[in-house]
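K.L.:
The sequence and its predicted three-dimensional model are supplied below.
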Amino acid sequence: MTQGEPPPPSHRSRPTMREVAALAGVAIKTVSRVVNGVPTVDPVIVARVREAADQLGYRPNLTASSLRRGDGRTATIGMLVEDAANPFSAALTRTVENVARERGVLVLIGSLDEDPARERELARALVDRRVDGLVIVPAGRDHSYLISEQRSGTCVVFVDREAGLLDADAVVSDNRRGAITATDHLLKNGHRRIAYLGDSASIPTAAQRFDGYRHALELAHIPFDDEIVRHTGASEEAAIAATEQILSLPDPPTALFTSQNLVTIGAVRALRALGLQNTVAHMGFDDFPLADILTPGISVIAQDIEQMGRTAAEMLFSRLDGDQSPTRTVTVPTRLIERGSGEITAGEPRHD
């Protein structure tokens, strides 16, 4: 390094507010007011300070600023989802992020992989980083570990599933009613042997959808047959294997109800590989990309993910703004989307 040359970026200290003030020719307090958006600062001074900050590459220390604020807020929230790569989780996260962005709040995201221990670990890690609140799609059923955090002022809202052993707001889909609608739709198209493939039965949403499936069969006076039921977990590969196995039975089903989007995708792949996509009717729970451009299109029970995410974010920010009303659970309706696969009638192949 030659004389007068600045040190490499990795060894340089970050520019300080004092350096910005010196370059702009103003007091440190003036720089602070500009950084914090105080509206009474002369616009000419604001422009000069910002120009100096840009020239130096100065960025305010938001963590330090939050410590100086009277409310202790950090303008961050944490969001924990099943899997950030899953279409449902991705859409939910994006909606919460959009609401947070409107308020100048950053969202820190983690994936739980249906692991309660990982949920506790990541939730505590986010709380340790002083997030103002948490939006959680829970993996576990015991959330009492968050009681002390609630008492310390951390607001928590649950999405997709309600909290266990914790008094907290929640936003959920009407899973049972959606599953009843899906099964009824297949029944109305003449099917009497309807297979069920879903996520692990230990997951509350999966249990609610399975209950809806069984209830619809019971109302139609159709005996429940465990032989055509599979709780595969959220895995395309497992769903492919389960679909192939069920359809190879001596008395195979004429219709499938797949109650999770990755399970639905696996079933679609299996049906197409077997050449049965126009013969076996298929209803899925949760929409997914490209479902409408397949032949036939995949009929689904769609969750209103945008409404769920926006409602959860607004509930969280309402709590952060001081809402002390009793906690509540908001149930968001689902809707049936007919695209072709769910409208294949029993014994009549469909060709679109």
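P.N.:
Great, that's in hand. Residues are numbered from 1 along each chain as shown.
K.L.:
can we go C-alpha only for contacts and neighbour counts from here?
P.N.:
OK.
K.L.:
what secondary structure does V46 sit in?
P.N.:
helix (DSSP: H, G, I helix; E, B strand; the rest coil).
K.L.:
S202 too?
P.N.:
What three-state DSSP gives for S202 is coil.
K.L.:
how far away is it from L80?
P.N.:
Taking C-alpha to C-alpha, to the nearest Å as the measure, S202 and L80 are separated by 19 Å.
K.L.:
Nearest the middle, which residue of the chain would you pick?
P.N.:
Centroid-nearest residue in the chain, with C-alpha atoms, centre = their mean: S89, separated by 3.2 Å.
K.L.:
mind checking which helix or strand that residue is in?
P.N.:
In the assignment (DSSP states H and E), S89 maps to helix 87-102.
K.L.:
now swap in G78 and tell me
P.N.:
strand 76-81.
K.L.:
Which stretches in the stretch 151-300 of the chain count as helices?
P.N.:
For the stretch 151-300 of the chain, the helices defined by DSSP state H, counting those that start in this stretch cover 175-188, 204-219, 236-247, 261-274.
K.L.:
coming back round to it: so for S202 and L80, which residue has more residues nearby?
P.N.:
It is L80, of S202 and L80, that has more neighbours when counted by other C-alpha atoms under 10 Å, with 25 against 12.
K.L.:
correct me, but the more buried one touches V137?
P.N.:
Yes. At 6.0 Å, L80 counts as touching V137 under the criterion of C-alpha atoms under 8 Å.
K.L.:
The structure to be compared is supplied as follows:
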Amino acid sequence: MTTTLTQSGSDGERPARSTMKDVAQLAGVSVKTVSRVVNGEPGASAVVRERVLRAAERLDYRHNLGASTLRRKDARSGIVGALLQDVGNSFSAGLLRALEDTLRPSGLSVLAASLDEEPERERDIVSDLVARRADGLVLMPASHRHEYLLSERRAGLPLVFVDRRPHGVDCDSVTIDNHLGADLATAHLIAGGHRRIAMLSDLHEIETAQERIAGYRAALDKAHLRFDPELLVHSVRSEDEAARVIAGLLGTADPPTAFVTGRNIITIGAVRALRAADVSRTVALVGFDDFPLADLIEPALTVIRQDVRRIGTEVGRILLDRLAGDSSPPQHVVLEPTLVRRGSGEIPPPA
């Protein structure tokens, strides 16, 4: 019943995957009946269904979902694409887990990819997922304009932007108030007596980075503190770069007494630099984004926390509603971050 294929360059043979025809022959039913059973369609009795499933198990049959999707125009692939900046980052990893936990009970799997701030890579992966008939897309875009998604939006493909808002196409989105978060961080340091507060930020072209810089400057303005452009460093992209920037600022004639870091990777670099300079207990630090073990650092890290689990859950909820037929206007959910005091942000300036 099972055919064999000879591997090129090998004297051995390996069994090919079992087919519906193999299952039908073993179960004593038609191929159409097997198709009904594996696709969960009505039309087969409980006895016949059990016989087919036993035959499929005995033959190690694996249903080709992609082929079924091509044959049935109304079928879903069961896949949601999640295009994030870096799936290795703790923020993205936490978001993916929450998204998966929300979608999995409905039979949906998440296929994730990293964009690395590359707009062309974003378009290529979106095109690939659309060609594979993904049921929906979650997008943390690298591109700044998103008109290229208009045709998919018109076709009814559920699109949910996360962390960054859509521009040029009106889609659902889940973001946090980045301006508020940076304002909270800076104001907290000001309330602790600091006047020389530096900020390290991500690429200036990124919308979230712009909002966090604006929040930092707003807090300075409210406290009537002069903005010093030498204390704002943007386009910091790695831990090593962050550490070099921190070391350079600490070596100036009038060094900052506190730092706000605009991303968890930058924060990790800052922690290492402060420790290397032996000032981790005398220079204050507030990081944007929480991450694992941040509470075990000495001193424990004060952070602006995004509720990553809630973000992922909200994205999943919206997707499920759209897949269930919700055609209401796009939702733009904005969540508030919170200040978590642990010690590093409560260090006072030198007397």
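P.N.:
Looks like it came in fine. All of these numbers come straight from a predicted model, not from anything done at the bench.
K.L.:
Need the TM-score from the superposition.
P.N.:
Taking TM-score structural alignment, normalised by the length of structure 2 as the basis, the two superposed chains have a TM-score of 0.93; 345 aligned residues with a C-alpha RMSD of 1.9 Å.
K.L.:
of all the helices of the stretch 151-300 of structure 1, which lies closest to R230 of structure 1?
P.N.:
Closest to R230 of structure 1 of the helices of the stretch 151-300 of structure 1 is helix 236-247 (C-alpha to C-alpha; 6.8 Å).
K.L.:
quick check: the closest one aligns to which part of structure 2?
P.N.:
Under TM-score structural alignment, helix 236-247 of structure 1 corresponds to residues 239-250 of structure 2.
K.L.:
just to revisit the earlier point, I'd like to know which elements the strand holding G78 of structure 1 is packed against.
P.N.:
Applying 3 or more C-alpha pairs under 8 Å, 6 or more residues apart in numbering; DSSP states H and E, one finds that strand 76-81 of structure 1 contacts helix 87-102, strand 106-111, helix 116-128, strand 133-136.
K.L.:
same thing but 6 Å
P.N.:
For strand 76-81 of structure 1, the contact count by 3 or more C-alpha pairs under 6 Å, 6 or more residues apart in numbering; DSSP states H and E identifies strand 106-111, strand 133-136 as packing neighbours.
K.L.:
What range does the shortest one cover in structure 2?
P.N.:
In other words, strand 133-136 of structure 1. Going by TM-score structural alignment: strand 133-136 of structure 1 matches residues 136-139.
K.L.:
same check, this time on the first one
P.N.:
Structural correspondence for strand 106-111 of structure 1: residues 109-114 of structure 2, per TM-score structural alignment.
K.L.:
That stretch vs structure 1, average offset?
P.N.:
Compared with structure 1 after fitting, stretch 109-114 of structure 2 deviates on average by 1.4 Å (mean C-alpha distance after the TM-score superposition for structure 1).
K.L.:
Pull out the buried positions in that stretch.
P.N.:
Within stretch 109-114 of structure 2, the residues scored as buried using 16 or more other C-alpha atoms under 10 Å are S109, V110, L111, A112, A113, S114.
K.L.:
next one: stretch 202-219 of structure 2
P.N.:
By neighbour count with 16+ other C-alpha under 10 Å, stretch 202-219 of structure 2 contains the buried residues 202, 206-219.
K.L.:
Out of those, flag the one nearest to L103 of structure 2.
P.N.:
Closest to L103 of structure 2, out of all of the buried residues of stretch 202-219 of structure 2 and judged by C-alpha to C-alpha, is T208, at 26.4 Å.
K.L.:
residue in structure 1 matching that closest one?
P.N.:
Using TM-score structural alignment, the equivalent of T208 of structure 2 in structure 1 is T205.
K.L.:
follow-up on the earlier one: and the buried residues of stretch 202-219 of structure 2, which two are furthest apart?
P.N.:
The span of the buried residues of stretch 202-219 of structure 2, defined through C-alpha to C-alpha, is set by I206 and A219 at 20.5 Å.
K.L.:
that older thread, for the match of strand 133-136 of structure 1, give me the average deviation versus structure 1.
P.N.:
Using mean C-alpha distance after the TM-score superposition for structure 1, the mean distance for stretch 136-139 of structure 2 is 0.6 Å.
K.L.:
now what about that stretch, what contacts it?
P.N.:
For stretch 136-139 of structure 2, contacts defined as C-alpha atoms under 6 Å, 6 or more residues apart in numbering pick out V80, G81, A82, L83, L157, P158, L159, V160, F161, V162.
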